[in-house]
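Colleague: Here is a sequence with its predicted model. Questions after.
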Amino acid sequence: MLGSVLSGGGGRRESPLESMAKSAARSVGSSMGRQIGNAVLRGVLGSMLKR
């Protein structure tokens, strides 16, 4: 269902190139999100421990 929403709901199969591009974008996005989450968590914990 989510795949059809992302691809515009068309019934066509995506090409291997599109599949690779989506996979790369997804992994970059999740990696960046994880780094940002870790930085925020570290900042919050650091400020709490300094008191």
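Modeller: Arrived safely, thanks for sending. Numbers count the residues shown, from 1 in each chain.

Colleague: Could you use CA atoms for every contact and neighbour count after this?
Modeller: Fine.

Colleague: now for the biggest helix by length in the chain, which elements pack on it?
Modeller: Using DSSP state H to define each element, the chain has its longest helix at helix 16-50. Taking 3 or more Cα pairs under 8 Å, 6 or more residues apart in numbering; DSSP states H and E as contact, there are no helices or strands that helix 16-50 lies on.

Colleague: From the chain's centroid, how far away is that helix?
Modeller: Remark: helix 16-50 is offset 7 Å from the chain centroid, using Cα atoms, centre = their mean, to the nearest Å.

Colleague: try this one next to it:
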Amino acid sequence: MLSSCLYSLAMMKDWLKLEIKNLRREQMNIYASNTSVAYQKETVPS
């Protein structure tokens, strides 16, 4: 009983680590695309 509880907690911790990693990657992608768009707007003469 206790071991299965600990096991599920360990699984949840691994899952949370993965989720956080994915969130960070998404935020970095959003940040990169936003900055590249802003950079293109600045550098391209209108």
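Modeller: Arrived safely. Every value quoted in this text rests on a predicted model; they were computed, and no experiment measured them.

Colleague: about what we covered before: which residue numbers in structure 2 go with the longest helix of structure 1?
Modeller: Counting by TM-score structural alignment, helix 16-50 of structure 1 falls onto residues 10-44 of structure 2.

Colleague: re earlier: just give me the mean distance for the longest helix of structure 1 relative to structure 2.
Modeller: After superposition onto structure 2, helix 16-50 of structure 1 lies on average 0.4 Å away from the residues it aligns with, using mean Cα distance after the TM-score superposition for structure 1.

Colleague: tell me, what residue is most central in structure 2?
Modeller: In structure 2, the residue lying closest to the centroid (Cα atoms, centre = their mean) is residue 23, at 2.0 Å.

Colleague: any idea how far residue 31 of structure 2 is from it?
Modeller: 12 Å (Cα to Cα, to the nearest Å).

Colleague: ok, now residue 14 of structure 2?
Modeller: Residue 14 of structure 2 is 26 Å from residue 31 of structure 2, by Cα to Cα.

Colleague: Ok, residue 21 of structure 2 next?
Modeller: 15 Å.
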